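Engineer: Build the 3D model from these lines:
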Amino acid sequence: MIPEIGYFALVLAMSLSLLLCIFPLWGAYTGNLRLMKAAPSLAIGQCILVVFSFLVLIYITLMDDFTVAYVAHHSSSSLPWYYKITSTWGGHEGAILLWLVMQSVWTMLVAVMSKSLPWVLRARVLGVLGFLGVGFMLYTLWMSSPFERLLPYFPVEGRDLNPLLQDPGMIIHPPLLYMGYVGLSVSFSFAIAALLTGKLDNTWAKWSRPWTMAAWGFLTLGITIGSWWAYSELGWGGWWFWDPVENASLMPWLVATALLHSLSVTEKRGVFKSWTVLLAITAFSLCLLGTFIVRSGIIVSVHAFATDPDRGLFILSFLAVVVGGSLALYATRVSQVYSEGRYQFISREVTLWVNNIFLVVATLIVLLGTLLPMIHKELGLGSISIGVPFFNQMFAILTVPFAILLGIAPMLRWKQNKMPPLVKKWVVLLFATLVITTAWLFSSFEVVAPLTFVATALAVWIFIATATDLFSKVSVHSSLTVGLKKLGLSYWAMVLGHVGIAFVIASVTLTSAYSVERSVSMKPGETAMLNEYEYRFDGVKEIRGPNYGGHAGVVTVFKDGEKVTKLYAEKRRYDIGMQFMTEAAIDDGFFRDLYLALGEPLSAGAWSLRIYHKPYVRWMWLGGLLISFAGFIVLADKRYRGRVKKPQQQEA
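Structural biologist: Next comes the predicted model:
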């Protein structure tokens, strides 16, 4: 009975979502204020019902109700309670329900926190969100219900959660990623509502910007934690493999990053309006495309959900309706959009626009590399592979001008600039960059390749340029305290974001260039050297977890005769399904990681082990955290919580 209650709650939510799609849009079209004012209540009711349905799924999972097909396929009685909760989004049906939860929460937040918007725009934004909710609820109820029963025959034990997903990172990675994915639907809805209203002015960009920043922050945090999960869980010491599913999250992030900067220019200068709207449409369209890639069954990946073709066809059809309809609306209204501001070639506007182009080109490269092998195979032309070297090379080329402009942009003024003072400042910064990079690399490493030097110099350039701009803005005031207080939250977000990018570039460069690994066969008591560290294999001990058994290889690490740490690398065998998993042992540090993975048993008591030394790898996730935090601090800016005058509020 309880699963049926959860399903019925979704049916009711679908009804409210349908009304949310119809009432406010019709009310905005006809000028009926009563219909428009019904939208917030419908959004809140829809959210309550969807969240209740998800709580029902969690409850029946915790209760080990194996009469429900989803619970039987993705959980087990021996699974720890926190992984039972994780299993509610560890499979296709539960993940779609989690998507609905995020969609309904974002819709409710817009309804509650957008009271300052004119009713026409507010109603249309909620109406578009209602339409998106209808599409995904219809998909859930019709093709992906997590409440289907196995009666009258059901198993006495579940199949267990995929061992790859039994990791702390997977407890928080999917919800954060979905918050970012679905949050971009708010930016999309604002863009469509503005097109319908015909008012693509600076105020629209101001309203849309905090929602976009929040979604971008969640998406950044989700990608960062996903990278950390891949590094710590998959046992091969990698953090990004250009997997199609990884690319599916990267593409909307790249476009959303361009959208944020474009919204800033539109808000402050009244330019790039049509470009900004197109970016908002594209960002969410790529989220839908990513959903199709993950859930259509056309790829094989540790991240993907292999599902039947009918589900993929439904998502593809919905994608065509959303993208086709929004682009058609854009085509009919874009001719009415005019830029208000004027600017010269040497200006902040142009610099931000050029970096927008680099981000879009990077997105097209990822899109091409992801979809071309799939299309080639579906057309019966055979299999082709576009691998890691292609993506690495193309991104390395784009990173150089992008990073240079990233350092320059904050120093430029809006509209126009005088070049001689800027050139003098840039020459000084370039000299400082070269000196610091040279001192850093040649004091840390014996050999420095030219490409490694250039890439590291780009990271140093961004950091120094950002610090210099911060100092110049603070120093014009009477004291340091006064200067720091005068800086707005948007500026601090820019500083954190750019510093985070510098950390990521430095980490990717140095980790890729100087990581070393060694595969060894060791008996208890034997040692192996890697860089300046000595690894002594102390043997293997049996381990027992709540739903697995196995062995842990014990390795003591020494440096210059002093003990550094003791590592326990595990080889687990899960009781249900008898699946084997490698759990790497990691001694993390700010400047390096010691990474150990246990292989297979060999003859005469020996075991195979893989040892990695990975310098500066932690900077990657530190940079990701700084970038994501930059997206959140803007939300506290009072400029985005201002009231709109009452006559506008009642506009119909």
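Engineer: C-alpha only now, for contacts and for neighbours.
Structural biologist: Will do.
Engineer: mind listing what the residue nearest in space to the middle of the chain touches?
Structural biologist: The centroid of the chain falls nearest to Leu219 when counting by CA atoms, centre = their mean (3.0 Å). Counting by CA atoms under 8 Å, 6 or more residues apart in numbering, Leu219 touches Leu176, Leu177, Tyr178, Met179, Gly180, Tyr181, Ser249, Trp253, Ser628.
Engineer: now the other sequence, so there's something to compare against:
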Amino acid sequence: MVPEIGHYALVLAFALALVQSVLPLWGARRGDQALMSVAPPAAVGQFLLVLVAFLMLMVAYLQSDFSVVNVWENSHSAKPLLFKISGVWGNHEGSMVLWVLILAFFGALVALFGVNLPDTLRATVLSVQAWIAAVFLLFILGTSNPFLRILNPPAEGSDLNPILQDVGLAIHPPLLYGGYVGFSIAFSFAVAALIEGRVDAAWARWVRPWTLAAWCFLTLGISVGSYWAYYELGWGGWWFWDPVENASFMPWLAGTALLHSAIVMEKRNALKIWTILLAILTFSLSLLGTFLVRSGVLTSVHTFASDPTRGVFILAILVLAVGGALTLFAWRAGSLQTGGVFAPISREGALVLNNLLLTAACGVVLVGTLYPLALEAVTGDKISVGPPFFDATFAPIMVPLLIAVPFGPMLAWKRGDLYAATQRLMVAAGIALAVMIGAYAYAYGGPVLAPVGIGIGAWLILGAISEITFRSKLFSSPLATGLRRAAGLPRSAWGTALAHMGVGVTVIGIVAVTAYETETIVAMKPGDTIDVAGYELTLDGFSPFQGPNYRDQVGHITVRRGGAEIGVLNPTRRVYLASGQPTTETGIRTMGFSQLYVSLGEGSGDGSVAVRAYYKPLVTLIWLGTIFMTVGGVVSLSDRRLRVGAPRRARARAPVPAE
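Structural biologist: Have a look, this model is predicted:
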């Protein structure tokens, strides 16, 4: 009965989405308040129905109901509770229900908290959001029904893919979808604005909080996914330029450009065309990522499905959504006013440069991701585009962008003074240069450009600090006064500084681990010792461990430095009992911001085992920086000036008659 309730809830949600997609839009065009008022309750009702479907699927997993095909294919009665829950979205069908749940959730948020939006705009936004929900609900019901039954249910399930049975993969998809799907709101606002023919600073104010929330989710989702791949796959890398990784990175780049463009539009009523186009393209890239993961055109540890029929359906959705939005954009673009005028040297100019470089970088990633697929489709030839291509094309675009970032907040709106901004940043530049020289001296003989990259990271951090000190006049006034001014700065100013600092921290981590990591791959027997960057690693032996649905062979490696023991690493070879599939659990010891990283390979007949050992300097800064970025986004989002909508004008009170 539980699966039938879930399936029926999806059917009702689809019907309600059709109603929501038509009536409010028709009401907005006719000025019919009754029809427009259908949108908020329909959006909330649609969310509740999809939530019921999602919970029913979760109940089926918790009960190990193997009469449901989806549960049988992706669960096992011995699987731990956490992974029974995460198994709901650890497959194509369940993850699509989660996708639509988050989509409906964002629509419900607009319905509940968008009360200050103009009635016609809110109705149109919710109608566009319902279009998206309706086509994806149709996709689920038509090609990806998670509630299909088995006539003669088996006694046991096939188990979830072992590499997905991890805490990181339990939280990575919901966070990533929060970003992917969250950008649908920006898309819906853009399409609604084009339908209404109204694109102004108020529109940018309304759309910016939703974009910022989605950006925070996507930033954290990419970070969690990166760390999961780092420790779970045993390859020792944090980013592989995998096409599916790129599929999440491209919306992040476009979304970052959209955020900055929306700031200019809100403050100066400029860059309207840029902002609308970026809102469309950002969600379009999210849809592209959905297509790549589920179409079968890629083979990756990240992919969910390989059914071409599903791929064609999603491709049709992609073409209709992107093609329709761009057609509407082309129709309305000529009527969009240019807005405020500004000099090239100004804060607007700096943000335009930011957008140009970010979109160029996004274009490079897009070409590197899709070109091999297009070439194979046309000629049948298979090529691999990996780190050498992206290192040679992506990095040169990002370097000038990173150098320019601290200048933007120091420039005035409309017309800035580059010389004055440079003077304010002289201390930051001097310290960054000293960091660069120190890095070169410390790692003398290493890669020549690595100290430059570390210096750029320091420049970003110090530039963000300089912005706060300049705005609060911390060193040009009494300390107590300066601190009060700093505390009184808008939260968006603090959020921006934290996000820029986070970029700098991540850059330092990326450069340090890429340039200076030490790798040792060797066959070891119990009692053998190897040296890794001055650390002595001794393999003491192995011991078995029986988990709830797996069996481990745990390695014990003692770590010493200068003869003194500093810890033990326990890399593991794991075999899952249901599938017989082996996985690797790495042994990691964190020392400051650096890590020792050890993974075990296959054993041989002579009793030795392949050991892959790394020393990764400052590697944790990569993910610490993304935390800074996310916190910065959340702090900015908490700024009262970024509350959703704009306040309605208070009605003028009638004068009180004199007595």
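Engineer: TM between them?
Structural biologist: For this chain pair, the superposition-based TM-score is 0.97 by TM-score structural alignment, normalised by the length of structure 1; 646 aligned residues with a CA RMSD of 1.5 Å.
Engineer: Select from the contacts of Leu219 of structure 1 every entry located in strands.
Structural biologist: Here DSSP state E is the test, and these give no hits in strands at all.
Engineer: Could you dump the residues you listed into CSV and include neighbour count and distance to Tyr153 of structure 1?
Structural biologist: Formatted as CSV, the contacts of Leu219 of structure 1 follow (neighbours: other CA atoms under 10 Å; distance: CA to CA, whole Å):
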residue, neighbour count, distance to Tyr153 of structure 1
Leu176, 21, 36
Leu177, 25, 36
Tyr178, 25, 34
Met179, 26, 37
Gly180, 29, 40
Tyr181, 28, 38
Ser249, 23, 39
Trp253, 27, 45
Ser628, 27, 47
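Engineer: Would you state the strands of the stretch 451-600 of structure 2 in chain order?
Structural biologist: Counting by DSSP state E, counting those that start in this stretch, the stretch 451-600 of structure 2 has strands at residues 518-524, 529-532, 535-546, 550-561, 564-569, 572-576, 582-585, 587-591, 594-603.
Engineer: Provide the aligned range in structure 1 for the last one.
Structural biologist: Strand 594-603 of structure 2 corresponds to residues 592-601 of structure 1 when matched by TM-score structural alignment.
Engineer: Tell me which residues are up against the matching stretch.
Structural biologist: Stretch 592-601 of structure 1 is contacted from outside by 235-237, 552-553, 567, 569-571, 582-588, 607-618, using CA under 8 Å, 6+ apart.
Engineer: before we move on, the earlier item: give me the secondary structure label for the residue nearest to the centre of structure 1.
Structural biologist: With DSSP: H, G, I helix; E, B strand; the rest coil as the basis, Leu219 of structure 1 sits in helix.
Engineer: From Trp236 of structure 1, how far out is it?
Structural biologist: From Leu219 of structure 1 across to Trp236 of structure 1, the span is 25 Å (CA to CA, to the nearest Å).
Engineer: I figured Thr203 of structure 1 hits Glu267, correct?
Structural biologist: Yes - using CA atoms under 8 Å, Thr203 of structure 1 is in contact with Glu267, at 6.8 Å.
Engineer: Neighbour count for those two, which is higher?
Structural biologist: Taking other CA atoms under 10 Å, Thr203 of structure 1 and Glu267 do not tie; Glu267 has more neighbours (21 against 16).
Engineer: from what I can see the more buried one touches Asn202, true?
Structural biologist: Yes - applying CA under 8 Å as the test, Glu267 of structure 1 and Asn202 come out as touching, 4.5 Å apart.
Engineer: shared neighbours, those two?
Structural biologist: Contact criterion CA under 8 Å, 6+ apart; residues shared by Glu267 of structure 1 and Asn202: none found.
Engineer: check contacts around Lys616 of structure 2.
Structural biologist: Lys616 of structure 2 makes contacts with Val513, Tyr516, Glu517, Thr518, Ser594, Gln595, Leu596, Tyr597, as judged by CA under 8 Å, 6+ apart.
Engineer: Can you say which of those are buried?
Structural biologist: Neighbour-count burial (16 or more other CA atoms under 10 Å) applied to the contacts of Lys616 of structure 2 gives Val513, Tyr516, Glu517, Ser594, Gln595, Leu596, Tyr597.
Engineer: mean per-residue distance, the helix or strand harbouring Phe283 of structure 2 to structure 1?
Structural biologist: Per DSSP states H and E: Phe283 of structure 2 is located in helix 272-294. Superposed on structure 1, helix 272-294 of structure 2 shows a mean distance of 0.4 Å to its aligned residues (mean CA distance after the TM-score superposition for structure 1).
Engineer: Quick check: end-to-end length of stretch 633-644 of structure 1?
Structural biologist: Termini of stretch 633-644 of structure 1 sit 23 Å apart (CA to CA).
Engineer: Give me the residues contacting it.
Structural biologist: Ser116, Leu117, Pro118, Lys206, Trp207, Pro210, Met213, Ala214, Gly488, Leu489, Ser490, Ala493.
Engineer: Can you give me the distance of the fifth one to Trp275 of structure 1?
Structural biologist: Here the criterion is CA to CA. By it, Trp207 of structure 1 lies 17 Å from Trp275 of structure 1.
Engineer: higher neighbour count, these two?
Structural biologist: In this view Trp207 of structure 1 and Trp275 are compared by other CA under 10 Å, and Trp207 has more residues nearby, 21 against 17.
Engineer: aligned partner of that one in structure 2?
Structural biologist: Matched by TM-score structural alignment, Trp207 of structure 1 corresponds to Trp206 in structure 2.
Engineer: got the angle for whichever helix or strand that match is part of vs helix 272-294?
Structural biologist: Using DSSP H and E, the element containing Trp206 of structure 2 is helix 201-232. With axes from the mean of the first three to the mean of the last three CA atoms, to 10 degrees applied, the angle from helix 201-232 of structure 2 to helix 272-294 works out at 30 degrees.
Engineer: Quick check: helix 201-232 of structure 2 compared with structure 1, mean distance?
Structural biologist: Following the fit onto structure 1, the mean deviation recorded for helix 201-232 of structure 2 is 0.3 Å by mean CA distance after the TM-score superposition for structure 1.
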